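S.K.: Just the structure for this:
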Amino acid sequence: MKHKGILIVVSGFSGAGKGTLMKQMVRCYENYALSVSMTTRMPRPGEEEGKEYFFVSKEEFEDRISRDGLIEYANYCDHYYGTPREYVERQLERGKDVILEIEIQGALKVKRKFPTAVLMFVMPPSVAELKKRLEGRGTESREVIEKRLKRACEEAEGIEQYDYIVINDALEECVKEMHSLIQAAHHAPVRNEEFIEKMKKELSELK
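M.R.: A predicted model of the protein is given here:
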């Protein structure tokens, strides 16, 4: 019996390494599809259109909102971020587990629309390590780094609404842990209602 894929929402403080984790997940395991978000921010050095993000104007993004073409969207550090609907729904129907890498506002919106989605929050082992990683990027000003650290304080208030907390200390171990949690989620009763009903029916026929 072919199972529909499940939606995995991954969030985390900026600098926690969630982007690296997601790329490694897709590289190591076949059944994941990484959704590409849309944003109105400018590309960082090395980022490619359609790979890291779809980079669009504010007007184009708002047009997509008006046509219900996004599963979720949010404003983060003065820019829009959102998840295009068509790609995600197509991959789920194919049986792929779709990973959305989005921030906390969007994640909670997705959970309301897709109650069976699995929400994971990626954290560094310490705040000192978080600051070190942000500074180590070398792509952002001191002002932007401070803004991201302030944002992390705000986001910490919503972490308890996630299903799992994942500490990104060692990359390979973290990837294995996330994969194990997702595989376990496939066996939750809420995702196997059709099979459960089939078994109940067959059992009742034995009486």
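
S.K.: Going by C-alpha atoms from here, please, whenever you check contacts or count neighbours.
M.R.: Will do.

S.K.: if I look at the residue nearest to residue 33 when sequence neighbours are not counted, how far off is residue 156?
M.R.: Nearest residue to residue 33 in three dimensions, chain neighbours excluded: residue 98, at 4.8 Å (CA to CA, 6 or more residues apart in numbering). According to CA to CA, to the nearest Å, residue 98 stands 25 Å off from residue 156.

S.K.: want to put them side by side, so please do this one too:
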Amino acid sequence: MKVWKGKLFVVSAPSGAGKTSLCNRLLEEEERISYSISYTTRQPRHDEEHGRDYFFINVEEFESMIEDGEFIEWAKVHNNYYGTRKKTVEEYLADGRDVLLDIDPQGARQLRKKLGYGVYIFITAPSIAELEKRLRNRRTEPEEIMKLRLDNARKELKLFGEYDYIILNQDFDEAYRCLSSVYLAEHLKTIDINSIHDLMEKEEQ
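M.R.: Next up is the predicted model:
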């Protein structure tokens, strides 16, 4: 397609819903979308890398970035800070690229209120029991953190109505087809096309 304007895609989900896996596949298959890596004060899991999954920084560094106005959104979730660097998002969009944010509902709410634009997608698992099963299968966190994540999940599920789309991740391939369809459909909106002639072949004189 000839006309392609960069858009902001914001994906949220309770812990264990599988949003990171879905987002990773979208990034692998769609070359026009870039991932904005979040900053966090939590400790990395065994398979996570600084600069790839998150920028892992300490509380003092994070709070300094807050004071300097470097975040387009930030929140404290599960007793840790998470935030999105404003400059990164702005640079991608200015370059005509799509931007994908994998953030919690607190951050998504901030963005929607502050920016007034973006495509907001909520991912959920088929049940709380399934969320708990997936979290336990990770074997990455102590029991008290897991309980906190499940308690927060119950609250986050109530916020689905603040999003443009909701995707049930019961079967991964089907959930990905839904996510991919949303992504492509958002670039077929007439509102983003200034002239039909931008889309069509020019007539020969």
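
S.K.: related to what we said a few turns ago, of residue 98 and residue 156 of structure 1, which one has the most company?
M.R.: residue 98 (23 against 12; other CA atoms under 10 Å).

S.K.: pretty sure the more buried one is in a strand, no?
M.R.: Yes - under DSSP: H, G, I helix; E, B strand; the rest coil, residue 98 of structure 1 sits within a strand.

S.K.: List the residues that contact it.
M.R.: 5-8, 32-35, 88, 91-92 (CA atoms under 8 Å, 6 or more residues apart in numbering).

S.K.: Same question for residue 71 of structure 1.
M.R.: So residue 71 of structure 1 contacts 82-85, 110 (CA under 8 Å, 6+ apart).

S.K.: ok, residue 95 of structure 2 - contacts?
M.R.: residue 6.

S.K.: Let's see that with 10 Å instead.
M.R.: 5-6 (CA atoms under 10 Å, 6 or more residues apart in numbering).

S.K.: Next: residue 157 of structure 2.
M.R.: 13-14, 105, 122-125, 128.

S.K.: Pretty sure residue 141 of structure 2 sits against residue 78.
M.R.: No - Residue 141 of structure 2 lies out of contact with residue 78 (CA atoms under 10 Å); the separation is 11.7 Å.

S.K.: neighbour count winner among the two?
M.R.: Higher neighbour count among residue 141 of structure 2 and residue 78: residue 78, with 14 against 11, using other CA under 10 Å.

S.K.: how close does the more buried one sit to residue 150 of structure 2?
M.R.: Distance, residue 78 of structure 2 to residue 150 of structure 2, by CA to CA: 10 Å.

S.K.: contacting residues for residue 98 of structure 2?
M.R.: With CA under 10 Å, 6+ apart, residue 98 of structure 2 has these contacts: 4-9, 30-35, 89, 92, 183.
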